[in-house]
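Colleague: Sequence and computational prediction follow.
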Amino acid sequence: MITKDTPILEALQSHPQARKIFALYGMSCIGCMGSARETIASGAKMHNIDVNALLRELNQPKEKE
């Protein structure tokens, strides 16, 4: 489960859909060096994103393709 304290890089590595969700929320800096240490909460705050809405999407079960 991804929490507000999960580093962005960890979320990207453990949840393949995370990159798409971050992009939908305008978090285009997910490839920058800061994402290795930056948490979901700090990234959301920096981009004026509702962290709870972001976490809901990140933790939704992956849809079958």
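Modeller: Ah, there it is.
Colleague: For the rest of this, base every contact and every neighbour count on C-alpha atoms.
Modeller: Will do.
Colleague: now the strands for the protein?
Modeller: For the chain, no strands are identified by DSSP state E.
Colleague: Does Met1 touch Pro61 like I think?
Modeller: No - using C-alpha atoms under 8 Å, Met1 is not in contact with Pro61, being 10.5 Å away.
Colleague: let's bring in a second model and compare:
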Amino acid sequence: MAKITKDMIIADVLRMDRATAPIFMRHGLHCLGCPASSMESIGDAAMVHGLDVDALLKDLNDYFENKGE
């Protein structure tokens, strides 16, 4: 199972599984199609947008953990 970290690039996580898009959006990252998402880390994006990176990472990792069930 993949472990998502704050250093990972948003677009890389989306390439792993497009179904993660609603998770990003639920946490306030609505700019998934913008050029920055292809080079911006989850941690940097969360900081810029004033988001709780730990809550986002938990939801992303929970998704990947439960995906196989």
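Modeller: Now that the structure is in, tell me what you want to look at. Note that the coordinates shown come from a computational prediction; the quantities given were computed from them, not determined experimentally.
Colleague: For whichever residue in the second structure pairs up with Asp5 of the first structure, the count of nearby residues, please.
Modeller: Structural alignment (TM-score structural alignment) places Asp5 of the first structure against Asp7 in the second structure. For Asp7 of the second structure, the neighbour count with other C-alpha atoms under 10 Å is 11.
Colleague: And Ser38 of the second structure, how far from Lys67 of the second structure?
Modeller: Relative to Lys67 of the second structure, Ser38 of the second structure is positioned 24 Å away (C-alpha to C-alpha, to the nearest Å).
Colleague: can you check Gly33 of the second structure too?
Modeller: For Gly33 of the second structure, the distance to Lys67 of the second structure equals 24 Å [C-alpha to C-alpha].
Colleague: Likewise for Thr20 of the second structure?
Modeller: Applying C-alpha to C-alpha, the value for Thr20 of the second structure to Lys67 of the second structure is 11 Å.
Colleague: neighbour-wise, which of the two wins?
Modeller: Neighbours per residue (other C-alpha under 10 Å) separate Thr20 of the second structure from Lys67, with Thr20 holding more: 17 against 9.
Colleague: Show the contacting residues for the residue in the first structure that that one lines up against.
Modeller: Aligned against the first structure by TM-score structural alignment, Thr20 of the second structure finds its counterpart in Ala18. Each residue near Ala18 of the first structure by C-alpha atoms under 8 Å, 6 or more residues apart in numbering is listed here: Ala11, Leu12, Leu58.
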